[in-house]
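Engineer: pasting the sequence and the predicted coordinates here, then a few questions.
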Amino acid sequence: MKLTDRRKRAFLKELERHGILARAARAASPRASSRYGALQTFKDERERDPEFARQWDEAMEAAKADVEHELFRRAQEGYLEPIYGGRYREQVVGYVTKYSDRLLELRAKALLPAYREISSVSVNGRVTHNLDAGVLGDAVAKVALQMAEGLRSLPPPVRVIDHEPG
């Protein structure tokens, strides 16, 4: 299937909506035989055409901005959750505003360095890694620290000799 300007525009418009490459390619290539919707065709065009690459990057930035705005909205402005009532709880009788503490925590870690958890890991006293729990996630950082502690408690490596010294 030929990559027309119309298909490029459809791809970019869909990419801007959600930032999912395979889904955008599928939307712009409805008759493609692959379930990825000719994604490689769009990737190849990105390599060939710097203007298309620029538009692709702009579409991704717009998608990221929409996600960032939604995180802000749910964390700080809140969202309405319906309250159901009636005999069989079939009617919406009101709404309550809910906020997401977890999303607010993630935004704070992303925007405010003081809220990031920094841990440094030293393995056998030689290699040091800095783990930013705000980026890696609390669970991943904790597991990495536990693994490093386990490595530190291992005995030194044993040297294997193929023959008896003599």
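Structural biologist: Everything's here; your move. Predicted model, so just to flag it, every value in this text is computed and none were measured.
Engineer: C-alpha only now, for contacts and for neighbours.
Structural biologist: OK.
Engineer: show me where this structure has its strands.
Structural biologist: 79-85, 91-98, 118-123, 127-132 (DSSP state E).
Engineer: pull the longest helix from the protein.
Structural biologist: helix 50-72 (DSSP state H).
Engineer: now do that helix: everything it contacts.
Structural biologist: Helix 50-72 is contacted by residues 12-13, 15-19, 45-47, 103-104, 107 when judged by C-alpha atoms under 8 Å, 6 or more residues apart in numbering.
Engineer: okay, pairing it with this:
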Amino acid sequence: MNDRLIRRKRPRDSALRDVFLEHLKKAANVSDAARAAGIDRKTAYNWRKGDPLFSESWRLAIEEATDLLEGEARRRAIEGYDEPVLHGGRLVCDAEGQPVTRKRYSDGLLRMLLRAHRPASFGGGRTTPDHDDLPPVTSEGDDAL
């Protein structure tokens, strides 16, 4: 009977792990991912500790979420974002009643991205950027990639 209980839990655990990892990919937040999967944070950490495959999936989910964050930082730094205009604590609207916005850019995010990718020029903590995930450069040109 104990074996039956274990077998019944495994498919459910697998589905819960999938839900957890999908949410972890989006926000890199263990608490939110655990809530979405309906599990306790400790359960997720126990799974990570006891299952190397799950641990690697966790690491990859965090990497994916971090890539999303970096993309958003880059967008805000370069393309900017629309900020509503306030006057006297009230939203300013145009003649049609639409909120007036101004384009804002984040110099702080731009500096952070430059320090991360060009530390020698812009004074980051690392001496070389981390590009271990890029394909190796070959002498055969772009066709080799």
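Structural biologist: Yep, it's here. Model, not experiment: these values are computed from the prediction.
Engineer: could you dump the contacts of helix 50-72 of the first structure to JSON lines with neighbour count and distance to Ala144 of the first structure?
Structural biologist: Formatted as JSON lines, those follow (neighbours: other C-alpha atoms under 10 Å; distance: C-alpha to C-alpha, whole Å):
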{"residue": "Leu12", "neighbour count": "24", "distance to Ala144 of the first structure": "39"}
{"residue": "Lys13", "neighbour count": "18", "distance to Ala144 of the first structure": "40"}
{"residue": "Leu15", "neighbour count": "26", "distance to Ala144 of the first structure": "35"}
{"residue": "Glu16", "neighbour count": "24", "distance to Ala144 of the first structure": "35"}
{"residue": "Arg17", "neighbour count": "16", "distance to Ala144 of the first structure": "35"}
{"residue": "His18", "neighbour count": "17", "distance to Ala144 of the first structure": "32"}
{"residue": "Gly19", "neighbour count": "21", "distance to Ala144 of the first structure": "30"}
{"residue": "Glu45", "neighbour count": "16", "distance to Ala144 of the first structure": "40"}
{"residue": "Arg46", "neighbour count": "17", "distance to Ala144 of the first structure": "37"}
{"residue": "Glu47", "neighbour count": "10", "distance to Ala144 of the first structure": "37"}
{"residue": "Leu103", "neighbour count": "17", "distance to Ala144 of the first structure": "23"}
{"residue": "Leu104", "neighbour count": "17", "distance to Ala144 of the first structure": "25"}
{"residue": "Arg107", "neighbour count": "18", "distance to Ala144 of the first structure": "23"}
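Engineer: output these as CSV; include the columns distance to Ile83 of the first structure.
Structural biologist: Shown next, in CSV, are the contacts of helix 50-72 of the first structure (distance: C-alpha to C-alpha, whole Å):
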residue, distance to Ile83 of the first structure
Leu12, 39
Lys13, 36
Leu15, 35
Glu16, 34
Arg17, 30
His18, 30
Gly19, 33
Glu45, 50
Arg46, 48
Glu47, 51
Leu103, 23
Leu104, 24
Arg107, 28
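Engineer: widest-spaced pair of these?
Structural biologist: The largest separation in the contacts of helix 50-72 of the first structure, counting by C-alpha to C-alpha, is between Glu45 and Leu104 at 38.7 Å.
Engineer: which residue lies nearest the spatial centre of the second structure?
Structural biologist: Centroid-nearest residue in the second structure: Ala65, 2.0 Å away (criterion: C-alpha atoms, centre = their mean).
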